[in-house]
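# Provided below are the primary sequence and the corresponding predicted coordinates.
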Amino acid sequence: MNSKLQSLLKVSTEIDTTVFQRTTSCLVIAPHPDDESLGCGGLIARLCDLQIAVHVIFTTDGSMSHPHSRNTSTAARCKMREQEAISALRILGVEEKNITFFRGKDSALPARGETGFPGFVAQMIGIIDGINPELVLVPYEFDPHRDHRASWQITIAALEHYPGAEIWQYLIWLYTLGKEGDVEPISNIPGGIQYLPMGNQLGKKRTAISQHKSQLIPDVFDDPDGFILVNEVLQNFYGDKEYYIKQVKS
């Protein structure tokens, strides 16, 4: 872990959750199936326990975790990852009817200025129009993975006409792949990194993560070079705190 990030986590303070008192709907943006459970699974479970409707959008199809699979097609891998996400979210309390898959190309989600970006923004606006979320959870703006950055950009563009929504950024690859330039912007954000205690939601979160078997068990997709969530990575998400950055409204 980057030393700057370690320092910021050590001085993090508990996040103010009074927004929950005026929240009836929350929108979660996940670049890939499993990001929802890893980055904000505990918060999703807590919101559901509070009877707050949670809606989740997956922006990519997750197809590139095992591109050289010898026993499944791209379509089959995408389908399995979607089913894993549905199972994980069911454990956290999210109804399947509140889950949307945009199925953008994994590792090629268009960023601002790239072909296809306006189309994803329009899709997201269509959903926001229907649910009017008071709280939006989105990946950290400078997450090292391009799909995470693009997901943030699409979300912010879609929310331009919804200034009332509170935005919390969650961390994924910043823990293990973040460089100084990725972490430094946090120092200029009031409040910096803040944490949410997991409490009783930790068990649900860990069970939800376990549903993403294709990302945990090496031979599910039979790709020797495929991606697997190793223990070193998982430990960043198994603790008794989830970390967030409250986005400052411009």
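It's in.

# make it CA atoms for all contacts and neighbour counts henceforth
Will do.

# quick one: buried residues of the host helix or strand of residue 47?
Secondary structure from DSSP states H and E places residue 47 in helix 35-49. By neighbour count with 16 or more other Cα atoms under 10 Å, helix 35-49 contains the buried residues 35-48.

# can you check stretch 122-134 too?
Buried, per 16+ other Cα under 10 Å, within stretch 122-134: 124-125, 127-128, 131-134.

# Check what contacts that stretch and list those residues.
Stretch 122-134 has contacts (Cα atoms under 8 Å, 6 or more residues apart in numbering) with 22-27, 154-155, 158-159, 164-166.

# Mark which of those residues are part of helices, please.
Counting by DSSP state H, these place 154-155, 158 in helices.

# Helices of this structure, start to end?
3-10, 35-49, 74-92, 117-131, 146-158, 174-177, 180-183, 201-210, 231-234.

# of all those helices, which lies closest to residue 16?
Among those, the nearest to residue 16 by Cα to Cα is helix 35-49 (12.8 Å).

# Next, the angle helix 201-210 makes with the closest one.
If you take axes from the mean of the first three to the mean of the last three Cα atoms, to 10 degrees, helix 35-49 sits at 140 degrees to helix 201-210.

# Quick one: list the elements packing against helix 35-49.
strand 25-30, strand 53-60, helix 74-92, helix 201-210, strand 241-246 (3 or more Cα pairs under 8 Å, 6 or more residues apart in numbering; DSSP states H and E).

# dropping in the other structure now:
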Amino acid sequence: MTQSLIKNKVSQFYKGILKHNCREYSETDLKKSALIFSPHFDDETLGCGGLIIKKKQVEADVKLVFMTDGSKSHNHLMSGQKLQEIRRQESFTVAELLGLIQDDITLLDFPETQLNENYDSAVQEVTKIINKYQPEEIFIPHFREPLLWSADHLTTTKIVKAALKLYQKDAIVYEYPVWFWFHWPWVSLPIKTKQNRKTILKNTLIYGFGLRVLGNCNCSLYIGDILTKKRAALEQYKSQMTRLINNPKWATLQDISNGEFLECFFQENEIFRQYSKLK
């Protein structure tokens, strides 16, 4: 049996586990107000872009908070200030395609990769935002996101949870995975760089071949009918999806694991870990 066939069979087995473990995110859920916290410009679309589209289709109130400024993704090739301007504008374009308007977006502009250094300030800002909008649902990165490229993800989750402790009302929390998908069997082991291969192996071993995260994900939203819209929205993050300058060192999402990582976000279901704030 080839490695590719083994990978496909195991991933299908995992999808079966997910289907068994997850309740369906319902029409009633779609109508609830939501506040979505995104560590970086694009995480919101990758992790719950389909959910945003579907919520706006039923005219739900959805607000989006970007935690960091987008200044570091390619700062070895372009100035941080220019990157910040580009990625901010991209987020407005993407938000419109998802069904949002600019007034639905809050930019906290903490320096990318340095969110933890601004933890206390971020908790204060997030507490104000939660109190202002008083959402029925709150979306944050999954608490078991691997650390590679995602320290801001885990810090975002910790910040929002700290703010929720100060919030006097209940809310349903949904955690969405992003870098969780960067391990076998969702991506292949034989990839181009030794460093990425080592990271995939590490993630695979630490997260029990994904079973620990799969066991924690208990809610699923069908997005098969709006995948084209989600893909079109993500494409507008041109700094992440294309090379803005003609240099092979400008990495794109498509470059990660030969495109296998990116395709994880275009499965027919978005998955979440759901629980009450009071839990």
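Thanks, I have it. Note that the coordinates shown come from a computational prediction; the quantities given were computed from them, not determined experimentally.

# So for residue 61 of structure 1, which of the helices of structure 1 sits nearest?
Of the helices of structure 1, nearest to residue 61 of structure 1 by Cα to Cα is helix 74-92, at 5.7 Å.

# If you count contacts, what does the closest one end up packed against?
Using 3+ Cα pairs under 8 Å, 6+ apart as the test, helix 74-92 of structure 1 ends up in contact with helix 35-49, helix 201-210.

# now those in a markdown table, with distance to residue 221 of structure 1?
Below are these laid out as a markdown table (distance: least, Cα to Cα, whole Å):
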| stretch | distance to residue 221 of structure 1 |
| --- | --- |
| helix 35-49 | 19 |
| helix 201-210 | 16 |
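
# Out of the ones you listed, which gets nearest to residue 68 of structure 1?
Using Cα to Cα, the nearest of those to residue 68 of structure 1 is helix 35-49, at 21.8 Å.

# what stretch of structure 2 lies opposite that closest one in the alignment?
Following TM-score structural alignment, the aligned partner range for helix 35-49 of structure 1 in structure 2 is 43-57.

# quick one: that stretch to structure 1 mean distance?
Following the fit onto structure 1, the mean deviation recorded for stretch 43-57 of structure 2 is 0.7 Å by mean Cα distance after the TM-score superposition for structure 1.

# Tell me which residues are up against that stretch.
In contact with stretch 43-57 of structure 2 (Cα under 8 Å, 6+ apart) are residues 30-32, 36-38, 61-62, 98-100, 176-178, 221, 223, 226-227, 229-230, 233-234, 265, 270.

# which position in structure 1 aligns with residue 137 of structure 2?
In structure 1, residue 137 of structure 2 lands on residue 135 (TM-score structural alignment).

# picking up where we left off before, ok now the match of helix 35-49 of structure 1, how far from the chain's centre?
10 Å (Cα atoms, centre = their mean, to the nearest Å).

# Repeat that for stretch 132-152 of structure 2.
For stretch 132-152 of structure 2, the distance to the chain centre is 8 Å (Cα atoms, centre = their mean).

# Also stretch 7-20 of structure 2?
The answer for stretch 7-20 of structure 2 is 21 Å, by Cα atoms, centre = their mean.

# Any buried residues in it, and which?
7, 10-11, 14, 18-19.

# Same list, these, but as TSV with distance to residue 213 of structure 2 please.
Listed next are the buried residues of stretch 7-20 of structure 2 as TSV, based on distance: Cα to Cα, whole Å:
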residue	distance to residue 213 of structure 2
7	18
10	15
11	14
14	11
18	10
19	14
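
# Which of those sits closest to residue 207 of structure 2?
Among these, and counting by Cα to Cα, the member closest to residue 207 of structure 2 is residue 14, at 13.3 Å.

# what's the spacing between that closest one and residue 97 of structure 2?
31 Å (Cα to Cα, to the nearest Å).

# quick revisit: of the contacts of stretch 122-134 of structure 1, keep whichever come out buried.
Buried, going by 16+ other Cα under 10 Å: 23-27, 154-155, 158-159, 165-166, out of the contacts of stretch 122-134 of structure 1.

# what do we get in structure 2 for residue 123 of structure 1?
That one, residue 123 of structure 1, aligns with residue 125 by TM-score structural alignment.

# hmm, I was thinking of residue 16 of structure 1
In structure 2, residue 16 of structure 1 lines up with residue 24, judged by TM-score structural alignment.

# Tell me the spacing between the residue nearest to its match when sequence neighbours are not counted and residue 161 of structure 2.
Spatially, and ignoring its direct neighbours in sequence, residue 24 of structure 2 is nearest to residue 220 (5.2 Å; Cα to Cα, 6 or more residues apart in numbering). Using Cα to Cα, residue 220 of structure 2 is found at 22 Å from residue 161 of structure 2.

# Comparing these two, which residue is more hemmed in?
Using other Cα atoms under 10 Å as the criterion, residue 220 of structure 2 and residue 161 rank with residue 220 on top: 21 against 18.

# Now do the same for the more buried one: its match in structure 1.
The equivalent of residue 220 of structure 2 in structure 1 is residue 195 (alignment by TM-score structural alignment).

# Assess the claim that residue 228 of structure 1 and residue 212 are in contact.
No: applying Cα atoms under 8 Å as the test, residue 228 of structure 1 and residue 212 come out as separate, 10.4 Å apart.

# Who has more neighbours out of those two?
Taking neighbours as other Cα under 10 Å, residue 228 of structure 1 and residue 212 compare with residue 212 leading, 23 against 16.

# Now do the contacts for that one.
Contacts of residue 212 of structure 1 (Cα under 8 Å, 6+ apart): 33-34, 81, 84-85, 88.

# State the pair within those residues that is farthest apart.
81 and 88 (10.5 Å).

# These two: which has the busier surroundings?
residue 88 (26 against 22).

# Identify the residue nearest the more buried one in space, chain neighbours excluded?
Using Cα to Cα, 6+ apart and skipping residues adjacent in sequence, the residue nearest residue 88 of structure 1 is residue 208, 4.2 Å away.

# What's the match for the one you found in structure 2?
Residue 208 of structure 1 maps onto residue 233 in structure 2, by TM-score structural alignment.

# I'd say its match and residue 97 touch.
Yes: using Cα under 8 Å, residue 233 of structure 2 is in contact with residue 97, at 5.6 Å.

# of those two, who's got more company?
Neighbour tally, residue 233 of structure 2 and residue 97, criterion other Cα under 10 Å: the higher count belongs to residue 233, 25 against 18.
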